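>>> predicted model and sequence below, questions to follow.
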Amino acid sequence: SMAARKRMKAVKGAILSLLQDAYVKRDQIGMIAFRKGQAELILPVTRSVDAASKHLKGIPTGGKTPLAAGLVKGYETILSEKRKNKGTWPVMIVVSDGRANESFTGLSANPDIWNECLAIARRIGAEGIPSLVLDTEQGYVRLGRAQQLAEALGAEYRMLDHTDDQRLLSTLRSTLS
């Protein structure tokens, strides 16, 4: 959808700006996209602004939303990085409207898709991984699921009414500092 493309553009811009900050601070950033039944590590954890630019260019949007798969992939990526570098202090940032409509197993007929997401989020939260949920839900009917997800993760929650890369970047910087 057009709104999803706009959000993705904002996320890409914010990540590139964060990478420029990270280069100075020696931080690293990775990105996972979840759509069409799978979660994919779009940007392997890096400090390289050039590598990020190349990986972020073609991130597709649309299709079903396997939020649970995205959470699991993010968790696995964080654990992998912690194993590689004991000094890693990870922060999971979830940018979503919380409207999951496909289960981790890929079955969209699963009536417990949302509970599956919450159960996975609780497991991640129990590990003590600092998290931030940026809620991109728009429209008149709001389910408030991103806020529920934040609560399950034990995460900080921020609502982004009008997503643009400067606002997103400002929110990320204030949260991460």
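The structure has been received and is ready for your questions.
>>> can we go C-alpha only for contacts and neighbour counts from here?
Noted.
>>> contacts only, for the nearest residue to Ala126 once chain neighbours are set aside.
Distance criterion Cα to Cα, 6 or more residues apart in numbering; nearest residue to Ala126, sequence neighbours excluded, is Leu153 at 7.8 Å. By Cα atoms under 8 Å, 6 or more residues apart in numbering, the residues touching Leu153 are Ala121, Arg122, Arg123, Ile124, Gly125, Ala126, Ser131.
>>> another structure for you, compare them:
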Amino acid sequence: VHLFGTVLAAAGRSRGDGLPPLIADDLRGAERIGTEANLVVFVVDLSGSMTARTRLTAVRTACVDLLRDSYTRRDRVAVVVACGKDAYVAVPPTRSVDIAVARLAQVRTGGRTPLAEGMHRALEVIDRAARTDPTRRPLLVLLTDGRATAGEHARRRADVAADEVARRGVSSVVVDCEQGLVRLGLATELAHRLGAEYATMESLTATGLAEHVRGVA
């Protein structure tokens, strides 16, 4: 029962002699609007490119921004890092700004890009979270130039992983981090395969990554 709404309804029947006795028609309930809980899983490519630090900074800033208003949206964030030979969960699902910042401070960049493993780890995070809270909506956010360079048949395995994400119906966003005059467009292809929203890192400079994620979530 929403106490304030119920009292207001009863007060509307008052004839100026105080609050009348409550009746069934006075009862009001509370309804949440626009506060669906999300699990935002960032997969960030931190391979040995010059933009790796920029990507990490963007994810850290986005995590802080999203978690600062998680008390209203009830969101959680997680971060999967793809670099070297494998991907790992740097930040498990959390609502704590302090935990996210502390764990991301320990992350290092360099190596190749295990893109397929990054998406698989993200699905594992989503599956574990769904077992405890099946109503929480997952959103996968990939920061990558689309290159897959770790292990045999890296590109083919990345395509298979992307197909699995799409088959599962997981909403996703691809943030294209490719730079330079000659661009391969691999992140664009990845977004098409995922059925994902697409944005470039340059386009997010003004609004910020967190604001873009809010718009999708």
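Right, received. Where do you want to start? Quick caveat, the model's predicted, so the values are computed rather than measured.
>>> on that earlier part again, quick one: what's aligned to the residue nearest to Ala126 of the first structure in the second structure?
Alignment note: Leu153 of the first structure maps to Leu194 in the second structure; criterion TM-score structural alignment.
>>> so who does the spatially most central residue of the second structure touch?
Nearest residue to the geometric centre of the second structure (Cα atoms, centre = their mean): Val40, 2.1 Å. Applying Cα under 8 Å, 6+ apart, we find Val40 of the second structure in contact with Asp75, Arg76, Val77, Ala78, Pro138, Leu139, Leu140, Val141.
>>> quick one: what's aligned to the fifth one in the first structure?
Translated: Pro138 of the second structure. In the first structure, the residue paired with Pro138 of the second structure is Pro90, using TM-score structural alignment.
>>> in which helix or strand would I find its match?
Using DSSP states H and E, Pro90 of the first structure sits within no helix or strand.
>>> for the second structure, which segments count as strands?
Listed in chain order, the strands found in the second structure under DSSP state E are 38-45, 76-83, 86-94, 137-144, 171-176, 197-200.
>>> closest one to Gly5 of the second structure among these?
Proximity to Gly5 of the second structure (Cα to Cα) singles out strand 38-45 among those, at 28.3 Å.
>>> which residue numbers in the first structure does the closest one align to?
Per the alignment by TM-score structural alignment, strand 38-45 of the second structure matches no residues in the first structure.
>>> what's the answer for stretch 66-78 of the second structure, then?
Across the first structure, the stretch matching stretch 66-78 of the second structure (TM-score structural alignment) is residues 18-30.
>>> and what of stretch 4-20 of the second structure?
Going by TM-score structural alignment, stretch 4-20 of the second structure sits over no part of the first structure.
>>> quick one on the thing from earlier: number of residues surrounding the match of Pro138 of the second structure?
Neighbourhood size, Pro90 of the first structure [other Cα atoms under 10 Å]: 18.
>>> that one is in contact with Ser80, isn't it?
No - counting by Cα atoms under 8 Å, Pro90 of the first structure does not reach Ser80; the two are 10.8 Å apart.
>>> which parts of the second structure are helices?
Assigned by DSSP state H, the helices in the second structure fall at 3-11, 52-68, 70-73, 97-104, 115-132, 154-167, 186-194, 209-216.
>>> who does the longest one touch, helix- and strand-wise?
What that stands for is helix 115-132 of the second structure. In terms of contacts (3 or more Cα pairs under 8 Å, 6 or more residues apart in numbering; DSSP states H and E), helix 115-132 of the second structure is packed against strand 38-45, strand 76-83, strand 86-94, helix 154-167.
>>> turn these into CSV, columns for distance to Ala11 of the second structure.
Converted to CSV, those look like this (distance: least, Cα to Cα, whole Å):
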stretch, distance to Ala11 of the second structure
strand 38-45, 38
strand 76-83, 40
strand 86-94, 43
helix 154-167, 53
